[in-house]
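A.B. asks: prediction below, plus the sequence it came from.
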Amino acid sequence: MKPDCDLLVLGGGISGAGVALEAARRGLRVTLVEARDYAWGASSRSSKLVHGGLRYLQSGALHLTRESVQEREALLRELPGLVERIGFVMAHRRPFGPGRRTMQIGLRLYDHLAGRRARGWASNADIPWLVPGLATDDGASLYEDATTDDARLTLRVLQEARSLGAELHNHTTLTALQRDARGQIRGATLRGPDGFERSLACRCIVSASGPWLGTVATLAGAAPPRLRPLRGSHLLLPLWRLPLARAVAWRHPEDGRPVFAYPWQGRLIVGTTDLDHPDLGTEPRIQPEELRYLLAALAHSFPRAGVSAADVQCTWAGVRPVIASDQPMAPSQESREHLVWAQDGLVALAGGKLTTFRRMAQAALAAARPWLPALPLPVHHDILPAHAPVAGVPLRWQGRWGALAGQAARGALIPGTTTRWGELRHSLLHEQVRHLDDLLLRRSRLGLLMPGFAADLLPALQPLCQETLGWSAEHFRQERDRYLDRMTTTHGVPA
């Protein structure tokens, strides 16, 4: 009997999205399921950076830096308006390294891998012109990386996969794995958002479930590589509070870890922490000590700014599924490489980073070849399928929506934002929105960017949700209360 699909992908973050797209581009019949919402985990709670991994050079991981730089440059070429260059100023403060000479050597190699020169140097006398108020001891090194909207990048990849025939289902959980007479995994039992279960037969399963890989492994009766879930927390401030025109990086005075602040969508991101997060049963949120740590970082490099907790508009924390080395080392010293593990028709993908999602997907499919013998080699060299430009639509919307930009980029701008009402309508109609946080935290970022978690927008949003989703007034009220409670708990500023 022909299976329902060739490949079942578990996980709707950037890793799973990459696998679904890469498989669909090779002609496989793909089904992807996500237990919560697309990009619910680290793929909407990252530092929003598409970076080449400059710090990996310090640990000797040249291959990882090379791979990351190459993927960064490809994303910049293919997704203008969604992935954009940003200049960095790396302030040198004693006694933390690296010093000027070491940093410039590393940046020379960084530029060589990227095939373009972006490095530079600023003296202490230059700093007030580049970054007013920035404290330095030995000037600053200049370089470039890139930034993105991580959730929209994930959704754009999923959109491309769906356009090639992939079936996508969010709020759908795995309850059991099914095996054939030889013990090979050949299907799964899934519970949809309606509460009903169904069986789906497939040739192979790829689990890209991030730190929750252990749950899938338990169902499979397997013991995959051990993960070390690490929490990274961030602050979002109004940009007027610390009006930076470029990204600034420096070493934290307490432990020498790299921290940063940079402008993003008209606001300022400050990050990040790197702490063990063993309790996966609760949604991650910033802890009071992390808030103090990041504010201390700002006070160290911008001592005259006087930024306090009262200036923080909102926060977020994501959990990185890092491969455990089982060595007594600090979280920041763990490798960010990805790892692929395969057994009995189940392929597990873990670790890695946002920038290299395409390479991770290719590695997962290579490991799946024993169960997908007809899988063709990739014949495309671009990360996403190319589309003709949409006439009259700015790059921002073309990068975010691709071929659908003409449909989505309609209507007036929502006051104080760069989001159009047409984008919300399009998401409500076509992107499987089931809760308000799906719409305001991931389809758009209005819940983070607007004051008060966009509470003032909700009355105008109610008739749109009732029209497109069929919600009653009571249903919307319940969703509103759920959303505001969740935002206060998970994205608020701890006391």
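C.D. replies: Thanks, I have it.
A.B. asks: C-alpha from now on. contacts and neighbour counts both.
C.D. replies: Fine.
A.B. asks: now do the contacts for Pro263.
C.D. replies: For Pro263, the contact set (C-alpha atoms under 8 Å, 6 or more residues apart in numbering) comprises Leu239, Pro243, Leu244, Ala245, Arg246, Ala247, Ile269.
A.B. asks: burial measure for the residue nearest to the fifth one when sequence neighbours are not counted, as a count.
C.D. replies: Leaving out its chain neighbours, the residue that sits closest to Arg246 by C-alpha to C-alpha, 6 or more residues apart in numbering is Gly87, at 5.5 Å. By the other C-alpha atoms under 10 Å criterion, the neighbourhood of Gly87 contains 18 residues.
A.B. asks: structure two is appended below for comparative analysis:
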Amino acid sequence: MSESGKAIECDLLVVGGGINGAGIARDAAGRGLRVLLCDKDDLGAHTSSSSSKLIHGGLRYLEHREFGLVRKALAEREVLLRSAPHIMRPLRFVMPHDAGQRPAWLIRAGLFLYDRLARREFLPASEAIRLAGHRAGQPLKPEFTRAFVYSDGWVDDARLVVLNALDAHERGALVLPHTLCRDLVRHADHWEAGLVRAGEVLSVRARGLVNAAGPWAASLARQALGAAPRRTLRLVKGSHIVVPRLFEHACAYLFQHPDGRVVFALPYEGAFTLIGTTDVEYLGDPDEVAIGADETRYLCQVANHYFRRQVTPDDVVWSYSGVRPLLEDAASSAAAITRDYCLEHDAHGAPLLSVFGGKITTYRKLAEQAVDWLAPALGRPAAAWTAAALLPGGDLFGPTPDRRGVLEFDRWVAALQRRHDWLPPALALRYARAYGTRSECLLAGCARLPDLGAEVAPGLYEAELRYLMRHEWASSAADVLWRRTKLGLHLGPLHAQRVEAWMVAQGGVPSPAAARTPLPA
């Protein structure tokens, strides 16, 4: 950051620190562009940390004949799993057959197509099962006797955003969370922007601009162009509830509902079950989104239709909601709106690319296509690279993605535990899942448990807090407990207060060194 008051100069200013903005910043930095990524809040603070945590093709989209979207997402599924096997993993989904809903032959045909729309290297194919005596049948009501099982993947969505931003930073990008883009002026060959960070106004001169503001994309486009964008967004709220664990096994469930929607029930953080999502039209402020009582009742109703153990709103230990910025396609219901994306290019002056729509599974492909246009437009053409690259911490068995990281993750964890046999096994596994090989950075200089420093909250030591503040832009207890980790589910408000107090005592929530360093020439 310049102390002289001069404008920060970069090739590309990316506004929006969700998964699409972070993915574009990473891809562009890896092609040699000087990138500045900013967000008015924390990285992934909104839609990108409020998903169903799935890497999937979208089985239900086949009903809406979105074969292209499903094929694209399925092709990305194993690419992503290989790129970050510590924060992603394969997951088997059980779909109990309800005779009063879709016929079995139709489900079987859909799964046959789902298995074949894209190549599978290590995910098993779908199958039909009898629930009697099967582990997946035990938590279900006895009237459900048949089910279909298929493969997709699970992801820690908030960490996926952070790892993309971290990779972008390590390739030269300047990453500025909690930085509002307030002013934008377009010129023939550059953009002038005013960024507000901690009360300071930073001037930026960028050769190109990316609008990846998610639910705020339309308003940012109007701010940049002085006119409404050509594409219209339809904001849809998706809400989830978390309840005490309803089943012991590691599979997930997909439940069909008579209204045509589907609801997932996922094993979550060991002791819980995650249930969602809803699809509700949203007209309010995206900053104020929250689950409604009717949504909570709806999700409980769907779960109670299938599970023996009944849940009520009083059983909900946590809930979250996100606003999905979906492309308006004149669909009659929120559930039927396309989850595909559109990249709107504008070269009438300095280049502008706006991102509308999308889903977390296709973020890498979206970013690749965005930079395929941006790099030549900025006179810096370079080949795409992310399909064969790992995210930070994903290099479990070497520098290139392969199936070993996915299929032999437990073996890698066992080796980590042998190297640090003083770590409690549960803590070693949590570090492995969150940080992968970057666990060694967190544990540097530690040879016994006291070397991690004080236990600020149960299972959360000073060494991890320092790592998150120095390397991952954590600046509050919420950043740590609800996005960088999910320890907030296991800890109470007093522990959160202790974490916040400890972070403040470190000198006022420092940003990473990257956020105080000028962009490379």
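C.D. replies: Thanks, I have the structure now. Since this is a predicted model, take the numbers as computed values, not measurements.
A.B. asks: quick revisit: the residue nearest to Arg246 of structure 1 matches what in structure 2?
C.D. replies: With TM-score structural alignment as the criterion, Gly87 of structure 1 lines up with Arg92 in structure 2.
A.B. asks: mean deviation of the host helix or strand of that match from structure 1?
C.D. replies: Counting by DSSP states H and E, the element that carries Arg92 of structure 2 is strand 88-96. Average distance, strand 88-96 of structure 2 versus aligned residues of structure 1 after superposition (mean C-alpha distance after the TM-score superposition for structure 1): 0.8 Å.
A.B. asks: after that strand comes which helix or strand?
C.D. replies: helix 104-116.
A.B. asks: which other residues reach the strand holding Arg92 of structure 2?
C.D. replies: The contact list for strand 88-96 of structure 2, computed with C-alpha under 8 Å, 6+ apart, reads 80-81, 123, 136, 144-156, 250-256, 406.
A.B. asks: can you show me the strands along the stretch 201-350 of structure 2?
C.D. replies: Assigned by DSSP state E, counting those that start in this stretch, the stretch 201-350 of structure 2 shows strands spanning 233-244, 252-256, 262-268, 272-276, 280-281, 318-327, 341-346.
A.B. asks: of the ones you listed, which is nearest Leu396 of structure 2?
C.D. replies: Comparing the strands of the stretch 201-350 of structure 2 against Leu396 of structure 2 with C-alpha to C-alpha, the closest turns out to be strand 262-268 (23.6 Å).
A.B. asks: where in structure 1 does that closest one fall?
C.D. replies: Aligned by TM-score structural alignment, strand 262-268 of structure 2 falls on residues 258-264 of structure 1.
A.B. asks: before we move on, what about stretch 149-157 of structure 2?
C.D. replies: Going by TM-score structural alignment, stretch 149-157 of structure 2 lines up with residues 142-150 of structure 1.
A.B. asks: same check on stretch 310-322 of structure 2?
C.D. replies: Stretch 310-322 of structure 2 corresponds to residues 306-318 in structure 1, going by TM-score structural alignment.
A.B. asks: buried residues in that stretch?
C.D. replies: Neighbour counts over stretch 306-318 of structure 1 (16 or more other C-alpha atoms under 10 Å) mark Val307, Ala309, Val312, Gln313, Cys314, Thr315, Trp316, Ala317, Gly318 as buried.
A.B. asks: count of neighbours near Gly470 of structure 1?
C.D. replies: By other C-alpha under 10 Å, 12 other residues sit near Gly470 of structure 1.
A.B. asks: how much space between it and Ala166 of structure 1?
C.D. replies: Noted for Gly470 of structure 1: a distance of 26 Å to Ala166 of structure 1, by C-alpha to C-alpha, to the nearest Å.
A.B. asks: looking at it, Pro451 of structure 1 is touching Gln313, isn't it?
C.D. replies: Yes. Applying C-alpha atoms under 8 Å, one finds Pro451 of structure 1 in contact with Gln313, separated by 6.8 Å.
A.B. asks: ok, the most centrally placed residue in structure 2 - contacts?
C.D. replies: Of all residues in structure 2, the one closest to the mean position by C-alpha atoms, centre = their mean is Asp157, 2.6 Å from it. For Asp157 of structure 2, the contact set (C-alpha under 8 Å, 6+ apart) comprises Ser48, Ser49, Ser50, Ser51, Lys53, Ile360.
A.B. asks: kindly recompute the last result at 7 Å.
C.D. replies: Asp157 of structure 2 makes contacts with Ser48, Ser49, Lys53, as judged by C-alpha atoms under 7 Å, 6 or more residues apart in numbering.
A.B. asks: that older thread, so what touches the match of stretch 310-322 of structure 2?
C.D. replies: Here stretch 306-318 of structure 1 makes contact (C-alpha under 7 Å, 6+ apart) with 41-42, 45-46, 231-238, 284-286, 295, 299, 448, 451, 491-493.
A.B. asks: what subset of those is buried?
C.D. replies: Buried by 16+ other C-alpha under 10 Å: 41-42, 45-46, 231-238, 284-286, 295, 299, 448, 491-493, out of those.
A.B. asks: how far does stretch 368-375 of structure 1 sit from the chain's center?
C.D. replies: With C-alpha atoms, centre = their mean, to the nearest Å as the basis, stretch 368-375 of structure 1 stands 29 Å off its chain's centre.
A.B. asks: noted, bye for now.
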